[in-house]
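>>> coords please:
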Amino acid sequence: MGLAGIALDASSRMPIVLLRDLSGRRQVPIWIDQAQAHNIMSGVQENPPLRPLSHDLMAALLEAGGLRLKRVVIHAIEDSTFRAVLQLQRQVKEAETPMQLPAAMEIDARPSDAIALAVRTGSCIWMLEEVVASASIPVDEEADAEDQDAFRRFLDDISPAAIVRHLRSRDGQNERKEDGSGLEE
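A predicted model of the protein is given here:
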């Protein structure tokens, strides 16, 4: 899966992280909160924050501890909540570290935290097929591209004067409806 972006739910005004499968045909929306959206986006932006954020610190701690985030796996949906694990891999040989760590381990994580960490470390985001099948929405890239092209043509063809005329005519219709003169019998 790849991070397609973060959108805003039109009705709830809650952020949604959109993960797109590699074929580009399906997206999985995961509702998150504002802080989680900020954490993910700050990991994607090219200008890092002046001070490390929590997920920057987590990535640095993994590296300092000789661990690498191999991948994030979103493996289940339970009670409308996505479940994820961090798959970690030891980077250093056992003799080089005072801690006795297994060569590989999994740690339970919220998908939003896992995604925020993955974008900082350049790690893969995997999602089990049954999760994709049950939670995905189809994406029609061709239709999206056509809509974008039509909107660009509309913007190229529209003039400020036409916008003002449209707004004035709309406002005039609203005024007639408010005073009752626009009502039909």
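>>> CA atoms for contacts and neighbours, from now on please.
Noted.
>>> and the helix or strand where H38 lies, what does it pack onto?
Secondary structure assigned from DSSP states H and E places H38 in helix 34-44. Contact here means 3 or more C-alpha pairs under 8 Å, 6 or more residues apart in numbering; DSSP states H and E; on that basis helix 34-44 packs against strand 15-20, helix 111-121.
>>> which parts of stretch 63-79 are buried?
66-76 (16 or more other C-alpha atoms under 10 Å).
>>> and for comparison, fold this next one:
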Amino acid sequence: MNPSSVQPVVQAPDEVEMQIRGLMMDPVTNMPIIVLKDVGSDLVLPIWVGIFEANAIALELEKTATPRPMTHDLLQNMARGLNAEVRKVVVSELRDDTFFAVIWMDHAGETVTMDARPSDAIALALRWDCPIYVNRTVLESSKQAASGTPNVNAEEMRRWLENLNDDDMGRYKM
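Modelled structure (predicted):
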């Protein structure tokens, strides 16, 4: 892609930039959790994902080389081969306890969007070193969903996630 033709990443007003705070295992369900943190505050968003998706994210966080391209490496190579570039990913929706995401790409001066699972979008964002955003309505919906969950105090869960240290996060090891 010609660097002079690349447009800057545009953050929509309803998007909150997040970074990966860590990966951990849910002690109750034994499922991996990606913990995203607002870059401008202590707000966190946990997203439960599959073990293979968590592994793909952990490999990239740890910059672990694999002998052959993994699926997300293949997708990055394909996009590059087609002269496309991933510019940002957005966790765009929370519906029926399921998160949805959109991958934003540039191709030949055009913006192309593709629906994706958040775990796949995040794995690609790490490989492209591009920003991860979450729609504000998703953050609000996730707060409401957490407060409506039986036997879980949303405020305690939020505080617990915000106060996790690197040892609690397992240094991204799965």
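>>> TM-score for this pair?
The TM-score (TM-score structural alignment, normalised by the length of structure 2) is 0.71; 136 aligned residues with a C-alpha RMSD of 2.2 Å.
>>> F154 of structure 1 is nearest to which of the helices and strands packed on helix 34-44 of structure 1?
Across the helices and strands packed on helix 34-44 of structure 1, F154 of structure 1 has its closest neighbour in strand 15-20 (27.3 Å, C-alpha to C-alpha).
>>> Helix or strand next in line after the closest one, which one?
Proceeding N to C from strand 15-20 of structure 1, the next assigned helix or strand is strand 26-31, under DSSP H and E.
>>> which one is the residue mapped onto D21 of structure 1 from structure 2 nearest to, not counting chain neighbours?
In structure 2, the residue paired with D21 of structure 1 is D38, using TM-score structural alignment. Spatial nearest neighbour of D38 of structure 2, excluding adjacent residues (C-alpha to C-alpha, 6 or more residues apart in numbering): M18 at 4.4 Å.
>>> got the contact list for the one you found?
36-39, 131-134 (C-alpha atoms under 8 Å, 6 or more residues apart in numbering).
>>> Which ChimeraX command selects the buried ones in these?
Of the contacts of M18 of structure 2, the buried ones can be selected in ChimeraX as follows, counting by 16+ other C-alpha under 10 Å:
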select :36,37,38,131,132,133,134
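>>> Dump the contacts of M18 of structure 2 into JSON lines; add distance to N163 of structure 2 as well.
As requested, the contacts of M18 of structure 2 are exported to JSON lines (distance: C-alpha to C-alpha, whole Å):
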{"residue": "L36", "distance to N163 of structure 2": "13"}
{"residue": "K37", "distance to N163 of structure 2": "11"}
{"residue": "D38", "distance to N163 of structure 2": "14"}
{"residue": "V39", "distance to N163 of structure 2": "15"}
{"residue": "P131", "distance to N163 of structure 2": "23"}
{"residue": "I132", "distance to N163 of structure 2": "21"}
{"residue": "Y133", "distance to N163 of structure 2": "21"}
{"residue": "V134", "distance to N163 of structure 2": "21"}
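>>> check the fit of the lengthiest strand in structure 1 onto structure 2 and give the mean distance.
Taking DSSP state E as the criterion, structure 1 has its longest strand at strand 67-78. On superposition with structure 2, the mean distance recorded for strand 67-78 of structure 1 (mean C-alpha distance after the TM-score superposition for structure 1) is 0.6 Å.
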